[in-house]
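The amino acid sequence is not available; the structure is as follows:
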């Protein structure tokens, strides 16, 4: 039986190692192709111990099998200020739905909805007017794209999200099989709460 738990503040600290391992495992696959390490992940994930942040975690017994993170957008202002520079929405009115990671064998059972529901509830508690996330942009003919890959655009649209034209962030990470980090483009999607 899969159970979801809402983790905030100090409760996040006890889940950081599990969350780090999960992110590395899931983001190694298409479309992220991320070659990550636990030390970087632990450092990155401490941001989700901050006020207003949330981790919606899915457990199969004691094992974390999925999680979604979220935080007030201004906690990520350094990364996203340029992408949102032409937008009218103030960053302090946007809740950022960061990553959603779920092991493949647990997909298709409604956990994606539970992840968004938990983050939406946190955003509303904080009085946010918008919810946003970003997805990596990869070319359709990328040599590592699996033939059976199905984009999540339809799922996101059913949740009320739409891509924001021209609102694209750039992040660096090392792809599997590469020697160094390269810049990736990520498309922002947003909805009103």
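Nice, thanks for sending it over. Values in this document were obtained by computation on a predicted structure and should not be read as measured data. Residues are numbered from 1 along each chain as shown.

Going by C-alpha atoms from here, please, whenever you check contacts or count neighbours.
Fine.

Number of residues surrounding residue 100?
Residue 100: 21 surrounding residues under other Cα atoms under 10 Å.

Quick check: it touching residue 58?
No - in this structure, residue 100 is not within contact of residue 58 by Cα atoms under 8 Å, at 10.8 Å.

Identify the contacts common to those two.
66-67 (Cα atoms under 8 Å, 6 or more residues apart in numbering).

What separation is there between residue 170 and residue 123?
Here the criterion is Cα to Cα, to the nearest Å. By it, residue 170 lies 24 Å from residue 123.

Break down this protein into its strands, ranges please.
Using DSSP state E, the strands of the chain run over residues 2-7, 54-60, 63-72, 94-102, 130-136, 162-173, 182-192.

ok, second structure coming up, stack it against the first:
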């Protein structure tokens, strides 16, 4: 396994593979994403437009099996910035973690922790952020597609030092598996202070 980091437009050669990976991983609960690779390519290119964006790639040989993204919140879409503005938190002081995706057969090897470590270290190196933040979808406990024995990642995130901020909320739209079209999905944020120092 190799971990590779790229920034901004340097991700361009990997965009098609990342779009396929995201579409595959996000079909699972809790996202249930009936996505399209064309949309994912467009989405990833918005990250590439920020020269300070970060892509952490996990490769098995030449195959991308996992990836994690981050971008200064000031460069993120308004749907992510707005809750912080409303709460009196300056988006300029927030580094936003887009998502982590990893093929199921590669889980349990520490890559999820590595994704957080790489993004946090990058936010520290940039030297101007007070917070690392990400958001997660909220699904009802009785959702019909919730797998038996499903365990949310709340404990994992808590062990990484992230605090759930239920007061920071937004809504994203996508098409669930089995839906006729897109619908709004409630999202809430998790935050962690960026420690001082390089």
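Yep, it's here. All of these numbers come straight from a predicted model, not from anything done at the bench.

what TM-score comes out when they're superposed?
A TM-score of 0.96 describes the superposed chains when it is computed by TM-score structural alignment, normalised by the length of structure 1; 192 aligned residues with a Cα RMSD of 1.1 Å.

quick one on the thing from earlier: between the strands of structure 1, which one is closest to residue 47 of structure 1.
strand 63-72 (8.3 Å; Cα to Cα).

now for the closest one, which elements pack on it?
helix 16-27, strand 54-60, strand 94-102, helix 111-125 (3 or more Cα pairs under 8 Å, 6 or more residues apart in numbering; DSSP states H and E).

For the spatially most central residue of structure 2, give its distance to residue 116 of structure 2.
Geometric centre of structure 2, nearest residue: residue 99, 1.3 Å, by Cα atoms, centre = their mean. Noted for residue 99 of structure 2: a distance of 10 Å to residue 116 of structure 2, by Cα to Cα.

repeat for residue 39 of structure 2
Residue 39 of structure 2 is 25 Å from residue 116 of structure 2, by Cα to Cα.

Would you convert the helices and strands packed on strand 63-72 of structure 1 into TSV that also reports distance to residue 8 of structure 1?
Below are these laid out as TSV (distance: least, Cα to Cα, whole Å):
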stretch	distance to residue 8 of structure 1
helix 16-27	12
strand 54-60	5
strand 94-102	14
helix 111-125	10
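
so which of those gets nearest residue 177 of structure 1?
Across these, closest to residue 177 of structure 1 is helix 16-27 (Cα to Cα), at 13.9 Å.

Pull out the buried positions in the closest one.
Within helix 16-27 of structure 1, the residues that qualify as buried are 16-27, counting by 16 or more other Cα atoms under 10 Å.

which residues touch the residue nearest to the centre of structure 2?
Shown in contact with residue 99 of structure 2 (Cα under 8 Å, 6+ apart): 68-70, 134.

What lines up with residue 20 of structure 1 in structure 2?
Using TM-score structural alignment, the equivalent of residue 20 of structure 1 in structure 2 is residue 19.

any idea how far residue 12 of structure 2 is from that match?
11 Å.

before we move on, what about residue 31 of structure 2?
Distance, residue 31 of structure 2 to residue 12 of structure 2, by Cα to Cα: 25 Å.
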